[in-house]
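S.K.: Model the following, please.
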Amino acid sequence: MDPTQITDLLGDTGGQVLSFLEGLLRRWNLYQIGISLIAFAIALAVGRNLRGRMRNWMRGLEGRPKWQLRWLLAIEKRLILIVWALLLWGTYLVMHEMTWPSRSYLIAILARIVTAWVAVELVVQLVKNRALRRLLRWGLWAYVTLYFFGAVEETAAFLDTMAITFGSFRLSALAVLKALVVTGLLFTFARLISSQTSTQIRRNEDISPSMRELIIKGVQLFLYGAAFFIGLKAVGFDLTGLAVLSGAIGVGLGFGLQKVVSNLVSGVIILLDKSIKPGDVISLGDTFGWINALGARYASITTRDGKEYLIPNEDLITGQVVNWSHTNDFVRLDLYFGTSYGDDPHQVRKIAVEAAQSVDRVLTHKPPVCHIVGFGDSSVDYILRFWITDPTGGLTNVRGNVYLALWDAFKANGISIPFPQREVRVLEGSTLATRQAQQALD
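M.R.: Now for the predicted structure:
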């Protein structure tokens, strides 16, 4: 569209706006505006009161699902609009019966707009992403406002004039807006379908945990990719040029994002070879914990102290990883201790095994064993070995419980645990001996 057409369109739009404003200055229209403002003031006072009461009521709710709390919070935040809509509809119904319909049509339009705003607020709660939800909320509010004022076509025509042309390709603000709306809706539906599909796949016990994660990632990649390209195609974008451009960009990004690509490929390899899976207990360097989730770029590992480490997938492929539960859940732990030479080693071994078996987490069908490993300077040294099947419950605590059981058992049976003893002797003729002798004479 050339500048002359743009000027004509702006002139026509400005004339319609001026005509609308002149219509508002009529006496009954001013009355309706005043009545609407009074209704808003009342709604503001009543809505704030109701919001306080509803907030106090919501604080006492326990055990409710998150989606219910989100909806209640959305209603609580929009109570002023809800009360205003009710007051406008009530005023409109009364005025419609008592006077001419033309004397209440502005109130009717405003009531429809406010009601649509409330409906939009409730609908957008289906979108969990905060940024996308805010964008969708403002977009729908603008659309319904223009719709009830009958200005959708004029606004669309104005946005269509704001365009950039590249050869035969024309990109307008209207096309971009349509692309954003359609793609946003498709992404929302893709997220809902992906969430439901992921829940069903994770419940399927016939599929291994790593294959579940791989299938979920594949489904998400397919759904979001399809939503993106379908959204662009739906508004008339030529995907041929986009394919050529994306190929050129991909070559450039391939050099700059080597680590990211490496982590992505490593994540796929981990899921395929099943070396680690969610729920496994692993050690990587100084990090010991269990895997919460396997992401496209990193693995989430939670330690016993509540810290969550995000380990890049490449480190899990190239580094030395100890998987405590790779093929089975059995974990053997070793404890070292010593007793004095005066204690019978046969009795010590028997008591140590019985003490370990008395601890809850120690397995009895794989009984503990105790062996002599050496004769020390002041003690006979032993090793006590036992098995557990729940490394996620911690290793230090079960070791501590076994040590405590050994202490109680040795004390009950008179077995002593040697410890270093030091004897200090004061030699005759030393400065300290002379000083002590003088103090004794004084």
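S.K.: When you work out contacts or count neighbours from here on, use the C-alpha atoms and nothing else.
M.R.: OK.
S.K.: Am I right that I282 sits in a strand?
M.R.: Yes: the assignment for I282 is a strand, going by DSSP: H, G, I helix; E, B strand; the rest coil.
S.K.: I figured it was touching G289, is that so?
M.R.: Yes: assessed by CA atoms under 8 Å, I282 is found in contact with G289 at 5.8 Å.
S.K.: between these two, which one's more packed in?
M.R.: Higher neighbour count among I282 and G289: G289, with 26 against 22, using other CA atoms under 10 Å.
S.K.: Tell me how far the residue nearest to that one when sequence neighbours are not counted lies from G394.
M.R.: Nearest non-adjacent residue to G289, counting by CA to CA, 6 or more residues apart in numbering: T303, 4.1 Å away. Distance of T303 to G394, computed by CA to CA, to the nearest Å: 9 Å.
S.K.: to compare against the first, here's another:
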Amino acid sequence: MAATQSTAQSDVADTVEKLTDVDPAEAMRLVEDAGDFLLDSVFTVATALQLGALAATFAIASVAAKPLRRRLIGLVTRNVRGYRLKRFGAAVANLLMPILWLALLSALMAALSALAHDTTLLRVITTLVSAWIVIRLFSGLVPDTFWARAVAIAAWSLAALSIVGWLGPAIDLLDGIGFSIGEARLTLLLAIKGVVIGGVLLWAAFALSSLLQRRLEHAPHLTPSLRVLITQITRFTLLLFATLIALNTIGIDFTALAVFSGALGVGLGFGLQKVVSNFVSGIILLLDRSIEPGDVLEISGTYGRVTTLGARYTSVVTRDGTEYLIPNEQFITEQVVNWAYSDTRVRRRVPIGISYSSDMELARRLVVEACAETSRVIDNPKPVCHLVGFGDNAVDLEARFWIADPENGVINVTSDMLRAVWRKFHENGIEFPFPQRDVHLKQGGPVEIVMRKGQAPG
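M.R.: Modelled structure (predicted):
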């Protein structure tokens, strides 16, 4: 026990001796070199003058930029035509302060150089401001605000590190931070490269697929379903290649992924069952062309027009502007009424009742005339009116007419037709029936009538 304690104390003493084994003379030399650098390069009159010049020019540029920015934005709004030119003018207006600051710094640096003053700090700051202005102008071409800001910050950080000479040490530092997975080594530098390259490739994949989609929209020889199918397959292929290239950039061996293929298949079978089912259903819908963008359909009580066929869902917009995102699987497993699948013509059946005392043949003729006068009712097939039964209170008629534009609604055209029927019936003395009941009283006995307070007789 005593020997073990003695050994532990000896190890601790050796460790402390190694940590404190520093040459005092070497330490003093490093401290003196640092002090000499600060006195010779930082705490000098020239550096103080340059710092004061930087602060003064920054304040002047900030004050002068505010009224100039408002005036420039007004000129761009009134005189510039075109979205891209207006956007470029707005970007220049937002960068007016650094542009003025750069102009003041350039003029001041030229004056100090003519007087043989040190301008090292001014030169570095001028280069950084110039890089920032150029990067912000080019990043303004990116439509998304988040990605534009991310690109600007990343590019300016690299430029700043390169200007001050710290880019090489920063790369070495990031490359030294990492861990090993088998024979491969994953470093922070590789991870950053993979994220950047993957982001750029994914953005390019979406941009190319969107460009292809806009081009295909103007291709008259392609059906809407075929356009969507080509767009979806192209987008999926581009995204797959972008992901594979990004993974390959950070040094991931794809042969190692084969080990996890079985587990991945089980995960897809259970966890992503609905996602895969909707994706496959979308491909089936695009291939058999049973549903296309622009079709008017009804499913599960939802009536509307198909606006988008996606990889996972289909967008259906109703007449009141509500947009439903319906999973593609429902179009395969449920009953769907497609009002424009093989023929856009749709027949409407509208029940109408008249009183028994009215002229039935005249009423039928008036209903047909009302249908013919309705603007959206087509002439072929012709509208008709049939006698379909004798009800308790009315003679039951049924108007049947056809329309060729169900996407414009069916309730509104029915309403127009019924308004015309109402007008014609009143003009020609055709009565609409009211509910009637015949009450028969049994003979042979008195009828007792009871009156209660507050109630009228009858």
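S.K.: picking that back up, settle it for me: which of T303 and G394 of the first structure has more neighbours?
M.R.: T303 (18 against 14).
S.K.: Under the alignment, what does the more buried one map to in the second structure?
M.R.: Counting by TM-score structural alignment, T303 of the first structure lines up with T318 in the second structure.
S.K.: swap in I38 of the first structure?
M.R.: I38 of the first structure maps onto A56 in the second structure, by TM-score structural alignment.
S.K.: how much space between its match and Q232 of the second structure?
M.R.: 57 Å.
S.K.: The aligned residue in the second structure for W141 of the first structure in helix, strand or coil?
M.R.: Counting by TM-score structural alignment, W141 of the first structure corresponds to W156 in the second structure. The local conformation at W156 of the second structure, judged by three-state DSSP, is helix.
S.K.: ok, W156 of the second structure - contacts?
M.R.: A131, W132, I135 (CA atoms under 8 Å, 6 or more residues apart in numbering).
S.K.: Hmm, the match of T303 of the first structure is touching G301, no?
M.R.: No: judged on CA under 8 Å, T318 of the second structure makes no contact with G301 at a distance of 10.9 Å.
S.K.: just the strands in the first structure please.
M.R.: Remark: strands assigned in the first structure by DSSP state E are 163-166, 169-172, 281-284, 287-294, 298-303, 308-312, 322-323, 331-339, 369-375, 380-388.
S.K.: Of all those strands, which one comes closest to S102 of the first structure?
M.R.: strand 169-172 (38.9 Å; CA to CA).
S.K.: what range in the second structure does that closest one sit on?
M.R.: Aligned by TM-score structural alignment, strand 169-172 of the first structure corresponds to residues 184-187 of the second structure.
S.K.: quick one: contacts of that stretch?
M.R.: Identification of contacts with stretch 184-187 of the second structure by CA under 8 Å, 6+ apart yields L174, D175, G176, I177, G178, F179, S180, I250, G251, I252.
S.K.: now stretch 137-150 of the second structure
M.R.: F88, A91, V92, V151, A152.
S.K.: Please apply the same query to stretch 360-368 of the second structure.
M.R.: I354, P383, V384, C385, H386, L397, A399, V421, K424, F425, I430.
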